[in-house]
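Asker: Sequence first, then the predicted structure, then my questions.
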Amino acid sequence: MQARIFLRDFEVPCFIGIHDFERGVRQRMRFQFALTVARLVPAADRIELVLDYDYLRQQTLALVAERVFDTQEYLLGKLVDIVFSHPDVLAATVETCKPDVYPDSGGVGCSLSLTREEWQQLRQSGQWWQQ
């Protein structure tokens, strides 16, 4: 069995981009999170028995509050780190999107899907940035 929870279309203004016209200006970013968790249906109706979505929202908001990112790819990696900071997450797909880049498209972005084991192996091998 695979149990999944998600946070869809989470829009946050971020300082992101490499071009001069992007510097110092917040741009709308849209995030998608789909998390595979060990258990979905709790034994009792209590929030401490489930993965609370607030941790994902709050930590994402804290990450982008004042920090400036050049690339979505780096931001994506930091979001994946947030996801796996919760011990109940077994696997995840995280997506970033800048919806306002081109007038003729719904957005540009990137996505990453991996298991906790894959994430840990990448970190241990030095292939995952750790700053």
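Answerer: Looks like it arrived, so ask away. Numbers count the residues shown, from 1 in each chain.
Asker: going forward, measure contacts and count neighbours with C-alpha atoms only.
Answerer: Noted.
Asker: does F15 sit in a helix, a strand or a coil?
Answerer: Following DSSP: H, G, I helix; E, B strand; the rest coil, the label given to F15 is strand.
Asker: Hmm, it is touching R23, no?
Answerer: Yes: using Cα atoms under 8 Å, F15 is in contact with R23, at 7.2 Å.
Asker: Tell me which of these two has more neighbours.
Answerer: F15 (20 against 15; other Cα atoms under 10 Å).
Asker: residues contacting the more buried one?
Answerer: 22-27, 64, 66-69 (Cα atoms under 8 Å, 6 or more residues apart in numbering).
Asker: Put this next to the first one:
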Amino acid sequence: MFSALSHPSLRHCRRLFLRNYEVMINIGVHDFEKLGEQRLLINVDLYIPLAESTPRMDQLDEVVDYDFIRTTVASRMARGHVQLQETLCDDLVAAMLAHPRVRAVRVSTMKPDVYPDCEGVGVEVFQIKDEA
């Protein structure tokens, strides 16, 4: 089975990540889900070429700042209700890939409180930026 992470364009990349970022969001298609917020865990991996993320002067502007990830997530959350986790993941992936240094991104979301007999339900998307 071919792993996306072995794709040639991801060689020589640095991976930045945000793990289990907990947000309260109005998400869901059911009427009861539209009445209030629920807990959502968000994970993001950004793949950035080493040539564009290896600091020479130990300065923040030489790398992709972690704040970019959190600000991008917060910006999407501020847009209001979303029905599907798939939509949210796709929106976040598109926003992350818009950064000129980001080559690929993986975003996952998980609702941890939906079912009492499992850790959670969620969606994951992985996309490599088109090389043009």
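Answerer: Received the coordinates, thanks. Please read these numbers as outputs of a predicted model, since none were measured by experiment.
Asker: how near is the nearest residue in space to V82 of structure 2 that is not next to it in sequence to E37 of structure 2?
Answerer: Nearest residue to V82 of structure 2 in three dimensions, chain neighbours excluded: I27, at 5.0 Å (Cα to Cα, 6 or more residues apart in numbering). According to Cα to Cα, to the nearest Å, I27 of structure 2 stands 7 Å off from E37 of structure 2.
Asker: Those two: who's more crowded?
Answerer: I27 (23 against 15).
Asker: any idea what the aligned partner of Y74 of structure 1 in structure 2 is structurally, helix, strand or coil?
Answerer: Aligning on TM-score structural alignment places Y74 of structure 1 opposite T87 in structure 2. Following three-state DSSP, the label given to T87 of structure 2 is helix.
Asker: now do V125 of structure 2
Answerer: Going by three-state DSSP, the state assigned to V125 of structure 2 is strand.
Asker: Same question for D100 of structure 1.
Answerer: coil.
Asker: Aligned counterpart of it in structure 2, please.
Answerer: Using TM-score structural alignment, D100 of structure 1 lines up with D113 in structure 2.
Asker: mind listing what the residue nearest to the spatial centre of structure 1 touches?
Answerer: For structure 1, the residue nearest the mean C-alpha position is L79 (3.4 Å; Cα atoms, centre = their mean). L79 of structure 1 is in contact with 60, 94, counting by Cα under 8 Å, 6+ apart.
Asker: Just give me the match in structure 1 for R19 of structure 2.
Answerer: Using TM-score structural alignment, R19 of structure 2 lines up with R8 in structure 1.
Asker: Check G28 of structure 2 too.
Answerer: Checking TM-score structural alignment: G28 of structure 2 goes with G17.
Asker: correct me, but its match touches R23?
Answerer: Yes: if you go by Cα under 8 Å, G17 of structure 1 and R23 touch, sitting 6.7 Å apart.
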